[in-house]
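K.L.:
here are the coordinates; sequence isn't available:
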């Protein structure tokens, strides 16, 4: 079962740390995900969103997440990227409720989010451009991680006391 900590950097965890027994899962059909859905955090870090991939098809989500199931008028990848944009995030953050000390947003607030609807081809093009940039970011993060590991290994080798 996916929960808010499983939504990070526009992606969903492939290994959620909470599982639901099969007998209980059958009664939770309204929380079942389909590829193309988008999950948004309701409490804790409201506005963090990520698309559901084919790998997560059929998984469940907790009630601390909103599931958005785009209509045929909206490309799911376009909507996922828009929800992570500075414009959408700013709009969401201005509507965050802090009454209990835990930031949250209501479904009604999220439903009121204005989404600029381009023609289908333009939505796909925008989503493809954003996906390409997102992939470049992921590659650069991997390069940084590998460089850090190399630096650590070199430091251990170069600066260890002689035996």
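P.N.:
In hand now; what should we look at? Everything quoted here is computed from the prediction, not taken from an experiment.

K.L.:
only C-alpha atoms for contact and neighbour calcs from this point on.
P.N.:
Will do.

K.L.:
how about residue 68, what does it touch?
P.N.:
Contacts for residue 68 (Cα atoms under 8 Å, 6 or more residues apart in numbering) come out as 37, 38, 39, 40.

K.L.:
Tell me, how many residues neighbour the last one?
P.N.:
Residues contacting residue 40 under the criterion other Cα atoms under 10 Å number 27.

K.L.:
just to revisit the earlier point, tell me the one among the contacts of residue 68 nearest to residue 129.
P.N.:
Nearest to residue 129 out of those is residue 38 (Cα to Cα; 18.7 Å).

K.L.:
what sits against that closest one?
P.N.:
Counted by Cα under 8 Å, 6+ apart, residue 38 has contacts 49, 50, 51, 52, 67, 68, 69, 70, 76, 80.

K.L.:
Could you check how many residues crowd around the first one?
P.N.:
The tally of other residues near residue 49 (other Cα under 10 Å) stands at 29.

K.L.:
same thing with the last one?
P.N.:
Look at residue 80: counted by other Cα under 10 Å, it has 24 neighbours.

K.L.:
Take this one as well and set it beside the first:
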């Protein structure tokens, strides 16, 4: 029997994003509060804890935006619909102004099932149909709450989540393998060229171009 969809907001807590003014000083160095941004969400809907930048200083007033295992972080600006599942390694994380937090009622909704549902192409299309189109595409928390959600019985959700989790694990393994192979290929090519490739110290023009390419400790534009 086909189950009647429910609204996402009826079975999940949907919390809007904090103010973007809070995140002008994100840094990859030092201590502070880890912040999940769109760039930290992988294609397999995982969040890389090692890549998180930090908000310097204390996190007073940000308790409402804390993340805990089982939460979902959904991108609301730019690449709308990209979703990540918060894992057990979350420690005092918060989410960026470009995101919305979804906290499932785990007595009704399995978080892994929900993350897969929200990444399903027809569901993404439905989300995108509610996006406010402007200079930057934007999805509101109110629109997200009204998203129809097909919700099988919880035991079936968990069975589906188990199978889908195994596939995601294999995808992660292959992504890491591809990254290592790409690094190996680049290293091999550099060794093959040897002295034929001009030194970066002499081939790059001096002046503004070098300044643009200099490493940055603050990266506030890594949004996707």
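P.N.:
Perfect, thanks for sending it. None of the values given here were measured: they were computed from a predicted structure.

K.L.:
Narrow the contacts of residue 38 of the first structure to those that are buried.
P.N.:
Among the contacts of residue 38 of the first structure, those scoring as buried are 49, 50, 51, 52, 67, 68, 69, 76, 80 (criterion: 16 or more other Cα atoms under 10 Å).

K.L.:
how distant is the longest helix along the first structure from the center of its chain?
P.N.:
Longest helix of the first structure, by residue count under DSSP state H: helix 120-158. The chain centroid and the centroid of helix 120-158 of the first structure are separated by 17 Å, computed with Cα atoms, centre = their mean, to the nearest Å.

K.L.:
post-alignment, that helix versus the second structure, mean distance?
P.N.:
Compared with the second structure after the fit, helix 120-158 of the first structure shows a mean deviation of 2.1 Å (mean Cα distance after the TM-score superposition for the first structure).

K.L.:
Need the nearest residue in space to the most centrally placed residue in the first structure, chain neighbours excluded.
P.N.:
Centroid-nearest residue in the first structure: residue 50, 2.4 Å away (criterion: Cα atoms, centre = their mean). Distance criterion Cα to Cα, 6 or more residues apart in numbering; nearest residue to residue 50 of the first structure, sequence neighbours excluded, is residue 10 at 4.5 Å.

K.L.:
Can you give me the distance of the one you found to residue 142 of the first structure?
P.N.:
16 Å (Cα to Cα, to the nearest Å).

K.L.:
So for these two, which sits in the more crowded spot?
P.N.:
Using other Cα under 10 Å, the more surrounded residue of residue 10 of the first structure and residue 142 is residue 10, with 17 against 12.

K.L.:
what's the matching residue for residue 184 of the second structure over in the first structure?
P.N.:
The equivalent of residue 184 of the second structure in the first structure is residue 150 (alignment by TM-score structural alignment).

K.L.:
So what's the residue count around that match?
P.N.:
Residue 150 of the first structure is flanked by 12 other residues according to other Cα under 10 Å.
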